[in-house]
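Student: Test case, fold it:
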Amino acid sequence: MNRFDALKDLVAFNKPVSVLSASLSKFDWDYEGQLLTVMASQVQEVLKRFLAGKYSVQELEGWANLIECREDLEFEEKKHEEIANVIYCLANPVLEGEITADSCKALITSLDCSDD
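Tutor: Okay, here's the model as predicted:
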């Protein structure tokens, strides 16, 4: 598996966190090549799947931790700050508050693309 395939799996959250982490651990942390763009709609989809019961709170936090501060990912330009905030909040529930259905609904709304 190459870096971009591993990143695509990560962004889509279509494998368990442990598998994603193992796949990503095969690549150097420092990266200067082409970046994969994380779209607001992709993050919204992960949050919606969480609300539908597809992931636990711990899995969602683990997913966000894998995304946070990666040098091989960039966030959609129009929603960069919003995506960065959502990932930060999910990766840091001790600092930002517990991950709940209500907090995830608010995060989905913060990423709303319909008014762009």
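Student: all contacts plus neighbour counts: C-alpha atoms, from now on.
Tutor: Fine.
Student: so what's Leu36 up against?
Tutor: Contacts for Leu36 (Cα atoms under 8 Å, 6 or more residues apart in numbering) come out as 4, 7-8, 72-74.
Student: mind running it again at 6 Å?
Tutor: Applying Cα atoms under 6 Å, 6 or more residues apart in numbering to Leu36 gives the contacts Leu73.
Student: And this one, please, so the two structures can be compared:
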Amino acid sequence: MMDRKQRAYIFQSFDALKGFREMLKEKEQIQVAPRILSEDDLEELNRRIHQVRTGDMLQIEYWDQGAYFQMTGKVSCIDLENRRFQLVKQKILLEHIVDIQFIEQEK
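Tutor: Purely as a prediction, here's the structure:
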């Protein structure tokens, strides 16, 4: 007679092609080229970047590995030496940012 753990192991799902699902998921993603911002947009973005302080709540749109992402969170670190912000735990390179919006925090 089998104990419960051994019996449960028999009915565990089986992945015959390890990594195949992950590969399919990668292929399904549509690659997007990074946007080229106009001089005016770059100046405005640069102005906003220089206004950012640790603890600010931001909504950042950025490009990373062929796709655009939007993230909202508090700035936990500003690393100008390596040219990046850190929102919560996500590190975002400054050159990948296409838009920054400041979000008012309730007091």
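Student: tm score of chain vs chain?
Tutor: The TM-score (TM-score structural alignment, normalised by the length of structure 2) is 0.25; 47 aligned residues with a Cα RMSD of 4.3 Å.
Student: So in structure 2, which strand runs the longest?
Tutor: Longest strand in structure 2, counting residues (DSSP state E): strand 67-79.
Student: pretty sure Asp74 of structure 1 belongs to a helix, no?
Tutor: For the record, residue 74 of structure 1 is Glu, not Asp. No. Read with DSSP: H, G, I helix; E, B strand; the rest coil, Glu74 of structure 1 is strand and lies in no helix.
Student: burial count for it?
Tutor: Residues near Glu74 of structure 1, counting by other Cα atoms under 10 Å, number 18.
Student: Same question for Thr109 of structure 1.
Tutor: As a burial measure, Thr109 of structure 1 scores 11 neighbours (other Cα under 10 Å).
Student: on that earlier part again, please work out which residues outside the next helix-or-strand element following the longest strand of structure 2 touch it.
Tutor: Downstream of strand 67-79 of structure 2, the next assigned helix or strand under DSSP states H and E is strand 84-87. Applying Cα under 6 Å, 6+ apart, the external contacts of strand 84-87 of structure 2 come out as 73-78, 91-94.
Student: just the buried members of these?
Tutor: Taking 16 or more other Cα atoms under 10 Å as the criterion, what is buried in these is 73-78, 92-94.
Student: Could I get the full set of helices for structure 2?
Tutor: Taking DSSP state H as the test, the helices found in structure 2 are 4-10, 20-28, 39-51.
Student: Give the buried residues for the longest one.
Tutor: Taking 16+ other Cα under 10 Å as the neighbour-count basis, helix 39-51 of structure 2 is seen to contain the buried residues Leu45.
Student: can you check stretch 81-90 of structure 1 too?
Tutor: By neighbour count with 16+ other Cα under 10 Å, stretch 81-90 of structure 1 contains the buried residues 82-90.
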